[in-house]
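K.L.:
predicted model and sequence below, questions to follow.
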Amino acid sequence: MSELLMLSPEQMRGIEPYFPLSHGVPRVDDLSGILFVIRNGLRWRDAPAGYGPHKTIYNRFIRWNRLGVFNRILAELAARGGGSDQLMIDATHLKAHRTAASLLKRGSTPMYRAAEAD
């Protein structure tokens, strides 16, 4: 397994004002666990034990997402960013249904039928 991703103290200080206040118990760095899971495309239960219980990481993600914490952080970081010298690429992919492959067989689409008629 790869090394744990931990935010630096400077990075945490920069985004700390956007998080809800802790209720008595000092907050651990749950954000690093959340980022690790999302960055690597893992299930929450596959988060390394170094980040704490996976259920806690998941619950914090859900709670903070509902409170708009991540939206505020991203909006602030985008506003600070300034220039457009960086390019972001979406890594989303689509999965076709298994019957979609059979649509390309010869003669099954109007495009192929029109070509045969010529």
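P.N.:
Cool, the structure landed.

K.L.:
use CA for all of it now, contacts and neighbours both
P.N.:
Fine.

K.L.:
tell me how many other residues crowd residue 57.
P.N.:
By the criterion of other C-alpha atoms under 10 Å, residue 57 has 21 neighbours.

K.L.:
does it touch residue 30 like I think?
P.N.:
Yes - shown here, residue 57 and residue 30 form a contact pair, counting by C-alpha atoms under 8 Å, at 5.9 Å.

K.L.:
any idea how far the one residue sitting closest to the centre of the chain is from residue 49?
P.N.:
Against the mean C-alpha coordinate of the chain, by C-alpha atoms, centre = their mean, the closest residue is residue 38 at 4.4 Å. According to C-alpha to C-alpha, to the nearest Å, residue 38 stands 16 Å off from residue 49.

K.L.:
show me where the chain has its helices.
P.N.:
9-15, 30-40, 54-66, 69-81, 110-117 (DSSP state H).

K.L.:
out of the ones you listed, nearest to residue 94?
P.N.:
Among the helices of the chain, helix 30-40 comes nearest to residue 94, with 18.1 Å by C-alpha to C-alpha.

K.L.:
what does that closest one rub up against?
P.N.:
4-7, 43-44, 46-47, 51-52, 57-58, 60-61 (C-alpha atoms under 8 Å, 6 or more residues apart in numbering).

K.L.:
cool, stretch 57-73 as well?
P.N.:
Taking C-alpha under 8 Å, 6+ apart as the rule, stretch 57-73 contacts 15, 18-19, 30-31, 33-34, 44, 51.

K.L.:
who's in contact with residue 114?
P.N.:
Counting by C-alpha under 8 Å, 6+ apart, residue 114 has no contacts.

K.L.:
next, the one to line up against it:
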Amino acid sequence: MVDHGVVIRRHELTDHEWELLAPLIPRAVRGRPRAEDRQIINGMVYKIRTGISWRDLPERYGSWQTVYTRFRRYAIDGVFTRALRQIQTRADAAGDIDWLVQIDSTIVRAHHAAATGRKGGSAGDEPDDHALGRSRGGLTTKIHLAADGRGRPLALMLTAGQRHDSVMAQALLERIRVPRTGPGRPRSTPDHVVADKAYSSRGFRAYLRRRGIAATIPEKDDQKKHRRNRGSHGGRPRGFDRETYRRRNTVERCFNHLKGFRGIATRYDKTATSYEAAVSLASFLLWARSF
């Protein structure tokens, strides 16, 4: 039950968002009583929305060390990743997912504090480079995103900022796994994929054909020229539906919504695990708003 006497402040969970998230938060089964879950999660959300440091959390969320420690535990355990999949399951059961999927990436500047996460190597599933790389603007991380036709995140992954989009395209699509409410394997196959020229590689197109996924991806000029130069051996021009391609801006709007969270627009987290958990929590809230 939701306590409707709770005062909802700016940058905190609404009653509706908490109703969706509360059942997915792990419960303590033993030990001394812990801080109230909604208070702690609100501290996490406030931090991600505003981009402040953990130490600067307002006192109403309790000890900042408690909020940070719980966040790190949830990040390592994949709590927010599972929450994101569960809300996708709910949407899929209601027939609410548009499986015309758009994929793209965005560069995020890493704050100098995040660079300290590169020291000491990695642990567990943490990448060796902590998804931090050198670009013209300095240290950056790239968020690769697959969004449904309504602009909500279906899958995401992080790499260093200089990593090329087409290299990660296959791995990104294979992260789409929407569990069913009943028996059956999770849904992982889009009806259609829309992407820009960065994804116009022969390897990625072949991968989509093998999986039986239709695609709308424009050809690069050098690819068109090469095909023409080969004459009849170059094959037919690739089909391209301009109307469908106009929907690609949906994934751009999704990025804009995610970057409305200042803790996403600039990376302050030292580890990729923590930053991905923050993006997953923000993605969950985007889904919650759509219901």
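P.N.:
Okay, I see it. Computed from a predicted model, the values in this text were never measured in an experiment.

K.L.:
among the contacts of stretch 57-73 of structure 1, which one has the most neighbours?
P.N.:
Of those, residue 33 is surrounded by the most neighbours, 27 neighbours in total, counting by other C-alpha under 10 Å.

K.L.:
in structure 2, what residue corresponds to that residue?
P.N.:
Using TM-score structural alignment as the criterion, residue 33 of structure 1 maps onto residue 43 of structure 2.

K.L.:
mind checking how far residue 250 of structure 2 is from residue 49 of structure 2?
P.N.:
From residue 250 of structure 2 to residue 49 of structure 2 the distance is 22 Å (C-alpha to C-alpha).

K.L.:
who has more neighbours out of these two?
P.N.:
When neighbours are counted by other C-alpha under 10 Å, residue 250 of structure 2 and residue 49 differ, and residue 49 comes out ahead with 22 against 19.

K.L.:
what about that one, distance to residue 252 of structure 2?
P.N.:
Applying C-alpha to C-alpha, the value for residue 49 of structure 2 to residue 252 of structure 2 is 19 Å.

K.L.:
so what's the closest residue to residue 158 of structure 2 other than its chain neighbours up against?
P.N.:
Spatial nearest neighbour of residue 158 of structure 2, excluding adjacent residues (C-alpha to C-alpha, 6 or more residues apart in numbering): residue 143 at 4.9 Å. Residue 143 of structure 2 makes contacts with 105-108, 156-159, as judged by C-alpha under 8 Å, 6+ apart.

K.L.:
and residue 143 of structure 2, helix, strand or coil?
P.N.:
For residue 143 of structure 2, the assignment made with DSSP: H, G, I helix; E, B strand; the rest coil gives strand.

K.L.:
now distance to residue 94 of structure 1 too, for the contacts of helix 30-40 of structure 1, in JSON lines please.
P.N.:
Shown next, in JSON lines, are these (distance: C-alpha to C-alpha, whole Å):
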{"residue": "4", "distance to residue 94 of structure 1": "29"}
{"residue": "5", "distance to residue 94 of structure 1": "28"}
{"residue": "6", "distance to residue 94 of structure 1": "31"}
{"residue": "7", "distance to residue 94 of structure 1": "31"}
{"residue": "43", "distance to residue 94 of structure 1": "19"}
{"residue": "44", "distance to residue 94 of structure 1": "22"}
{"residue": "46", "distance to residue 94 of structure 1": "24"}
{"residue": "47", "distance to residue 94 of structure 1": "25"}
{"residue": "51", "distance to residue 94 of structure 1": "31"}
{"residue": "52", "distance to residue 94 of structure 1": "33"}
{"residue": "57", "distance to residue 94 of structure 1": "28"}
{"residue": "58", "distance to residue 94 of structure 1": "25"}
{"residue": "60", "distance to residue 94 of structure 1": "29"}
{"residue": "61", "distance to residue 94 of structure 1": "25"}
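
K.L.:
which of these are buried?
P.N.:
Buried members of the contacts of helix 30-40 of structure 1, counted by 16 or more other C-alpha atoms under 10 Å: 5-6, 44, 47, 51, 57-58, 61.

K.L.:
could you list every residue that touches residue 56 of structure 2?
P.N.:
Contacts for residue 56 of structure 2 (C-alpha under 8 Å, 6+ apart) come out as residue 64.

K.L.:
so what does it match up with in structure 1?
P.N.:
So, by TM-score structural alignment, residue 56 of structure 2 is matched to residue 46.

K.L.:
if we can go back for a sec, pull the most distant pair out of the contacts of helix 30-40 of structure 1.
P.N.:
7 and 43 (20.5 Å).

K.L.:
residue 139 of structure 2 sits in which helix or strand?
P.N.:
strand 138-147 (DSSP states H and E).

K.L.:
following that strand, which helix or strand comes up?
P.N.:
Taking DSSP H and E, what comes next after strand 138-147 of structure 2 is strand 153-160.

K.L.:
that following strand to strand 138-147, inter-axis angle?
P.N.:
Per axes from the mean of the first three to the mean of the last three C-alpha atoms, to 10 degrees, the angle that strand 153-160 of structure 2 makes with strand 138-147 is 160 degrees.
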